[in-house]
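Asks: give me a model of this one.
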Amino acid sequence: MPTVDDPSFLSRYDRMADRAAAGVISTYSTSFGLSTNLLAPGMRRDIRNLYAMVRIADEIVDGTAAVAGVAGVGTLLDAYEAQVRAAPLTRFHTDPVLHAYANSARRCHFRDEHVEAFFRSMRRDLEQSTYDADALEDYIYGSAEVIGLLCLSVFLSGREVGETAYGELEDGARSLGAAFQKINFLRDFAEDTGTLGRAYFPGTEEELDDRTKDAIIADVRQDLESAARVIPALPLSARTGVLAAASLFAELTKRLDAISAVELTRRRVSVPAPRKTILIARAVATAPRLKGSRS
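Replies: Presented below is the predicted three-dimensional model:
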């Protein structure tokens, strides 16, 4: 018979919270969900816990809260940010996703300044509908690049990495996060402009033309190339999953490049499941052999 101070009580609750967070990524992101399957179990858990927190913040600002009848969406976002940033200080939370996130934040030493930057960008989605180049750069840093940095904290948790090597990995993590964000902006252009009233890329308030689309694609490919240079330096326990995610988004980029800007605004492009399977299998075979890779 367990006693009230039996640690198995908390361990069982931890496992439940992790499963709840895993349900978020399986519902919202097929590609990221598949990629996380290739991570080592502990990393998989922590990345999914991080994703769940980020996804809930996205749902607050992207219309779900408003559809539910929430009048003060900004106030709700402020409250959620306060809960998230304070969460690592407390060992038990009644919200399973917050509980799971807090455990991962403590294990992986998430930096509060990164979380703060993320919520700053989320708040801009409530207050700003168009961006110039500088504002877009700042938005992408908070909405995507710091997520790459938080993921890097998961991948390198408990590992000693030299200052130079860590700086290179940080640059790669930021580049990959930026690439993912920009390609999502392109893929979701119709929804962002038509439903949410947002034009992230300068000069696209009215429409997206082929010249602008081609410039964005070129920028994405440069980011992906920058990230690819440091993927071999990741531990193998993370490398396969990151390579798979990068490959899936590179394929998505190629498919977006193959259609006109007009067509892109009319339909949401995706990578077919059979092609995803091939790319993931290729990542599994390739990752251990990458030049300069470490176990």
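Asks: going forward, measure contacts between C-alpha atoms and count neighbours the same way
Replies: Noted.
Asks: beyond the helix ranked longest in the chain, next helix or strand please.
Replies: Longest helix in the chain, counting residues (DSSP state H): helix 163-187. The helix or strand immediately downstream of helix 163-187 is helix 189-194, counting by DSSP states H and E.
Asks: angle of whichever helix or strand comes after that following helix against helix 163-187?
Replies: Downstream of helix 189-194, the next assigned helix or strand under DSSP H and E is helix 210-228. Relative orientation of helix 210-228 versus helix 163-187 (axes from the mean of the first three to the mean of the last three Cα atoms, to 10 degrees): 150 degrees.
Asks: tell me what helix 210-228 is packed against?
Replies: Using 3 or more Cα pairs under 8 Å, 6 or more residues apart in numbering; DSSP states H and E, the elements in contact with helix 210-228 are helix 163-187, helix 236-257, helix 261-264.
Asks: rewinding a little: which helices and strands does the longest helix of the chain pack with?
Replies: Checking 3+ Cα pairs under 8 Å, 6+ apart, helix 163-187 ends up next to helix 146-155, helix 210-228, helix 236-257.
Asks: give the buried residues for it.
Replies: 168-183, 185-187 (16 or more other Cα atoms under 10 Å).
Asks: can I get the helices and strands packed on helix 210-228 in CSV including distance to Asp62?
Replies: Below are the helices and strands packed on helix 210-228 laid out as CSV (distance: least, Cα to Cα, whole Å):
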stretch, distance to Asp62
helix 163-187, 13
helix 236-257, 22
helix 261-264, 21
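Asks: to check against the first, give me the structure of this:
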Amino acid sequence: MFSPTHQVFSHTAQQAAEAVISNYSTSFGLATRLLGPARRHHIRNIYALVRIADEIVDGLAADAGLDASEQRELLDNFADATRSALRFGISDNLVIHAFAQTARTTGITFDLIEPFFASMRADVGTPNDPPAPVRGLLADEHRDYVYGSAEVVGLMCLKVFLSDQDRTPAQVEALEFGARQLGAAFQNINFLRDLADDSVRLHRSYLTAESRLSDSDKTAWVIIVRQQLAHAQATFSLLPKDARTAVRTAAALFAALNDRIAVTPVDRLYQERVRVPNVVKARLVSRAILSTVREGRP
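Replies: Prediction:
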């Protein structure tokens, strides 16, 4: 039983994590509201941690005037604080404390955390990198980056969903594959949506070793994402029922975004960010709720 001091601090940490997702993502914020209450705060805690780390390498530190070595030091300090929190169960950083509470409760371990921070570290250029050229990724670099930045996040969320569930080894294997595929699909859609910002502001090209995608490249990635989403969707019925609507909603929102990207010329994607209108989001939420209501338990 935790002391009142610990309870107040942990509650405050949870509020901080909720503020992060509310301010940074309408899609994930909407989806998490559809989770069962026992899981909702854990998913928010995971999102908050990975979002803050991502912000460090996506301009927050650079905007503060830090050079590449200083950005790397800031990220490494954040990673070290996360490792310490997992060992001790507490952190003076509210977001890290909230994540540590979730990790220790649901069994998230270092084998998922280390690949994540490795991918974040890859986004920090070396001190001698020139600022202008766009840095692309080879196929194996893309694979490794997406595993660490997105697939392990899906596996962390799955830890939350299965923490109080009984599944056969075969079901767990299928769900882990689905979680990785869903994480990869979300990340690849983000890459397509953010072509303008990634190339102009961050000088990154995640989907090709070249500095710029062609229309045929974009079409190929749209197809890959659809396949990844299909693999993930095949496993949704194995999730606990109080998680299915939220996961289906998130998948549907990103599928709708991918469909809009599919009909948008790549030159336009390099100029503006494609969005899903709120009226479409509302319709997709309704469909996800109805799909889950019609199902029984796995």
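Asks: TM-score for these two?
Replies: The TM-score (TM-score structural alignment, normalised by the length of structure 1) is 0.94; 288 aligned residues with a Cα RMSD of 1.5 Å.
Asks: figure out which of the helices and strands packed on helix 210-228 of structure 1 is closest to Met16 of structure 1.
Replies: Minimum separation from Met16 of structure 1 across these (Cα to Cα) falls at helix 236-257, 23.8 Å.
Asks: returning to that earlier point: output the helices and strands packed on helix 163-187 of structure 1 in JSON lines; the columns should cover mean neighbour count and distance to Gly23 of structure 1.
Replies: Shown next, in JSON lines, are these (neighbours: other Cα atoms under 10 Å; distance: least, Cα to Cα, whole Å):
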{"stretch": "helix 146-155", "mean neighbour count": "23", "distance to Gly23 of structure 1": "19"}
{"stretch": "helix 210-228", "mean neighbour count": "18", "distance to Gly23 of structure 1": "28"}
{"stretch": "helix 236-257", "mean neighbour count": "22", "distance to Gly23 of structure 1": "18"}
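Asks: quick one on the thing from earlier: the longest helix of structure 1 aligns to what range in structure 2?
Replies: On structure 2, the counterpart of helix 163-187 of structure 1 by TM-score structural alignment is residues 169-193.
Asks: quick one: average offset of that stretch versus structure 1, please.
Replies: Aligned to structure 1 and superposed, stretch 169-193 of structure 2 gives a mean residue distance of 0.3 Å (mean Cα distance after the TM-score superposition for structure 1).
Asks: picking up where we left off before, gap between the longest helix of structure 1 and the chain center?
Replies: 10 Å (Cα atoms, centre = their mean, to the nearest Å).
Asks: what angle sits between that helix and helix 236-257?
Replies: Using the same axes, to 10 degrees: helix 163-187 of structure 1 against helix 236-257 is 30 degrees.
Asks: contact partners of helix 163-187 of structure 1?
Replies: 140-141, 143-149, 151-152, 192, 200, 213, 216-217, 219-221, 223-224, 226-231, 233-234, 246, 249, 252-253, 256, 264, 268-269 (Cα atoms under 8 Å, 6 or more residues apart in numbering).
Asks: next, count neighbours for the aligned residue in structure 2 for Arg107 of structure 1.
Replies: Aligned by TM-score structural alignment, Arg107 of structure 1 pairs with Thr105 of structure 2. Close neighbours of Thr105 of structure 2, defined as other Cα atoms under 10 Å, add up to 14.
Asks: which helices and strands does the host helix or strand of Thr105 of structure 2 pack with?
Replies: Thr105 of structure 2 belongs to helix 94-106 when assigned by DSSP H and E. When contacts are defined as 3+ Cα pairs under 8 Å, 6+ apart, helix 94-106 of structure 2 packs onto helix 4-24, helix 37-55, helix 68-88, helix 152-162.
Asks: what's the mean deviation for the shortest one versus structure 1?
Replies: Okay, so that is helix 152-162 of structure 2. Helix 152-162 of structure 2 sits 0.4 Å off on average (mean Cα distance after the TM-score superposition for structure 1).
Asks: can you pull out the residues in contact with that helix?
Replies: Residues outside helix 152-162 of structure 2 that contact it (Cα under 8 Å, 6+ apart): 39, 42-43, 46, 102, 106-108, 112-113, 115-116, 175-176, 179-180, 182-183, 239-240, 243.
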